[in-house]
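Participant: 3D model of this:
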Amino acid sequence: MANISIVSPGKNGQLINEYGERVVPPEAWSFLPAGDAGITRRVTAQGNYWRVQYKKGRKTISKGVWAPAHTIAMAQQELAAMRETESYQKKRASDIQRREKKQQLYTEEFLQAVISYLNFHAAYHSIAEQMARAITQHAIPVGSGTVARTQLIPLQERAAKAVIAWMRHQTTAYDKMKIARIKGERRAVRRELAQQSLRLLVPYRKGEPIAPGCPLRKAIQKQVKWNDHE
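Facilitator: I've put the predicted structure just below:
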């Protein structure tokens, strides 16, 4: 009989069901931490498990599953044997190569989108490239959880949001701010800082002289060697 439940982690390793009640896994069950999707799929395919997950903002994060110990052991043994086969090794190598190529193409595509959004004057073109590379290096890694990894919004919008996010951390005191725990307050602070960031970009876009104390100039100096264009 299927025994599928969604539970949440509680205090001191406790598990809480959807009704807020403390529950205990059946005897002879073990916990399989999240991390190996292949094993997890084999275990959950048996239709007898509890998934442990929790909410973090809008995201649902899985910590793993509770399932019969023999089911987990069998899944681990089967997957280990499969991964030793020559056909699997070849497919694995091919998949890695394909993902790396895809990542390289997206990295370049995202970099160009950031440069396009910055839209710096020709006098500061090399500065735009330096800044774009710093932003891309931070935002693009797989699993980074940044806006650059989402497919839900267009590329240009991803690039714009990545620029503002990078500037928020690099050119403002956001990371040291004590923001009141009031609904909407953090969002309001971010909107205000985004406007500050947009104002910082204006002289670079117009080709105007950059003040030595410019926060953006200082941020870029931390990342790369500054080329003086004044």
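Participant: From now on I want contacts and neighbour counts done on CA atoms only, so please keep to that.
Facilitator: OK.
Participant: Excluding chain neighbours, give the residue nearest to Ala159 in space.
Facilitator: Excluding the flanking residues, the one nearest Ala159 by CA to CA, 6 or more residues apart in numbering is Val114, at 5.0 Å.
Participant: Could you give the number of residues near that neighbour?
Facilitator: 27 (other CA atoms under 10 Å).
Participant: List the contacts of the residue most central in space within the chain.
Facilitator: In the chain, the centroid-proximal residue (CA atoms, centre = their mean) is Gly145; its distance is 0.7 Å. By CA atoms under 8 Å, 6 or more residues apart in numbering, no residues touch Gly145.
Participant: Check Gln14 too.
Facilitator: Taking CA under 8 Å, 6+ apart, one finds Arg22, Val23, Val24 in contact with Gln14.
Participant: May I have the residues that are in contact with the last one?
Facilitator: Counting by CA under 8 Å, 6+ apart, Val24 makes contact with Gln14, Leu15.
Participant: in this protein, which helix has the most residues?
Facilitator: As assigned by DSSP state H, the longest helix anywhere in the chain is helix 86-118.
Participant: How far does that helix sit from its chain's centre?
Facilitator: Relative to the chain's own centre, helix 86-118 is displaced by 16 Å; criterion: CA atoms, centre = their mean, to the nearest Å.
Participant: And stretch 117-129, end to end?
Facilitator: 11 Å (CA to CA, to the nearest Å).
Participant: gap between that stretch and the chain center?
Facilitator: 27 Å.
Participant: buried sites along that stretch?
Facilitator: By 16 or more other CA atoms under 10 Å, the buried positions in stretch 117-129 come out as Tyr117, Leu118, Asn119, Phe120, His121, Ala123, Tyr124, His125, Ser126, Ile127, Ala128, Glu129.
Participant: quick one more, to check against the first:
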Amino acid sequence: MPRKTSSKTKHPDPDPNQPLQQQTLVVAPGPNDRTVRLPSGDVVGVPESWTLLPPGDAGVTRRVKAAGPTWTMKERKGRREFSKGLWADDSQIQSAKASMESTRSTAQYAKAKAAAKARREEKQEEYVEDFHAAVVTFLNFHSAYAAIAQRFAVAVTKHATPVGSGTVARTQRIPIERRAESAVIAWMRHQTTAYDDMKIARVKGERREVRRQLAAQSRKLLQKYRSGESDAMQNCPLAKALRSH
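Facilitator: Next up is the predicted model:
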């Protein structure tokens, strides 16, 4: 899957005093397979001996870059940039692939990879537990609905925490308490409202306003469970949604 990068990055122009083939650059796709577009907008051909290494193998990519020079190709879509691969001399790429394959065939590499996987899984398990607890804390349901809070937290956590899910729960930019709150509201938006079937006008700010209104409805619904209202579950879209999870 192409890797997303920040849209705010300003890529430098090539040094006019050096041949392009000797420079490490960030470029965009050109009008055909063997051309690229420089940050200046100029279209140039790819050196004849160069080939494109597709994104996806970080180990090989690092080795190709270390051997240099390379042209990293990125394509902008909306506010994002996506990696489309790395242009480099074909011999450079083949050497990096062979080197990486040799490294990966060793018992030491296999052991290190297994250890790294175990660490990631342990870290993920700890995060899932912490996130679940943060969701329960945010819900703050009355003791009469403690079981519902646990069930709700499990559903939200299961949806929001998988690695690579791209949900707000995976961001590190905001505290876990805010991640939990945002994840609950997002889950409710899709599970307890008609948001997914709404036809929202393509007007700037309209979708944000709809989400704000739905979030207010969701918070009002949550308040019934927090205050322990005896009829909170009667004809409740949350109770209905949880029955299917």
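Participant: TM-score of the superposed pair?
Facilitator: Once superposed, the chains reach a TM-score of 0.88 (TM-score structural alignment, normalised by the length of structure 1), with 223 aligned residues with a CA RMSD of 2.0 Å.
Participant: returning to that earlier point: to what extent does the longest helix of structure 1 diverge from structure 2 after superposition?
Facilitator: When structure 2 is superposed, helix 86-118 of structure 1 averages 0.7 Å from its matched positions, counting by mean CA distance after the TM-score superposition for structure 1.
Participant: Tell me the residues of structure 2 aligned with that helix.
Facilitator: Aligning helix 86-118 of structure 1 against structure 2 (TM-score structural alignment) gives residues 107-139.
Participant: same deal with stretch 196-205 of structure 1?
Facilitator: Counting by TM-score structural alignment, stretch 196-205 of structure 1 corresponds to residues 217-226.
Participant: which parts of the matching stretch are buried?
Facilitator: Applying 16+ other CA under 10 Å to stretch 217-226 of structure 2 flags Gln217, Ser218, Leu221, Leu222, Gln223, Lys224, Tyr225, Arg226 as buried.
Participant: for stretch 176-196 of structure 1, same thing?
Facilitator: By 16+ other CA under 10 Å, the buried positions in stretch 176-196 of structure 1 come out as Leu193, Ala194, Gln196.
Participant: One more: stretch 119-131 of structure 2?
Facilitator: In stretch 119-131 of structure 2, counting by 16+ other CA under 10 Å, buried: Tyr127, Val128, Phe131.
Participant: Stretch 3-22 of structure 1 too?
Facilitator: For stretch 3-22 of structure 1, a neighbour-count test (16+ other CA under 10 Å) marks Ile6, Val7, Ser8, Leu15, Ile16, Asn17 as buried.
Participant: Tabulate those (TSV), appending distance to Ser30 of structure 1 and secondary structure.
Facilitator: Formatted as TSV, those follow (distance: CA to CA, whole Å; DSSP: H, G, I helix; E, B strand; the rest coil):
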residue	distance to Ser30 of structure 1	secondary structure
Ile6	16	strand
Val7	15	strand
Ser8	16	strand
Leu15	13	strand
Ile16	17	strand
Asn17	17	coil
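Participant: hmm, which two among those are most spread apart?
Facilitator: Ile6 and Leu15 (9.8 Å; CA to CA).
Participant: Between all of the buried residues of stretch 117-129 of structure 1, which two are separated the most?
Facilitator: Applying CA to CA across the buried residues of stretch 117-129 of structure 1, the maximum distance is between Tyr117 and Ala123, 16.1 Å.
Participant: mean per-residue distance, stretch 187-195 of structure 1 to structure 2?
Facilitator: Compared with structure 2 after fitting, stretch 187-195 of structure 1 has a mean deviation of 1.6 Å; criterion: mean CA distance after the TM-score superposition for structure 1.
Participant: Secondary structure class of the equivalent of Glu157 of structure 1 over in structure 2, three-state.
Facilitator: Applying TM-score structural alignment, one finds that Glu157 of structure 1 aligns to Arg178 in structure 2. Here Arg178 of structure 2 takes the helix state, with states given by DSSP: H, G, I helix; E, B strand; the rest coil.
Participant: Surely Ile61 of structure 1 is in a strand?
Facilitator: Yes: per three-state DSSP, Ile61 of structure 1 lies within a strand segment.
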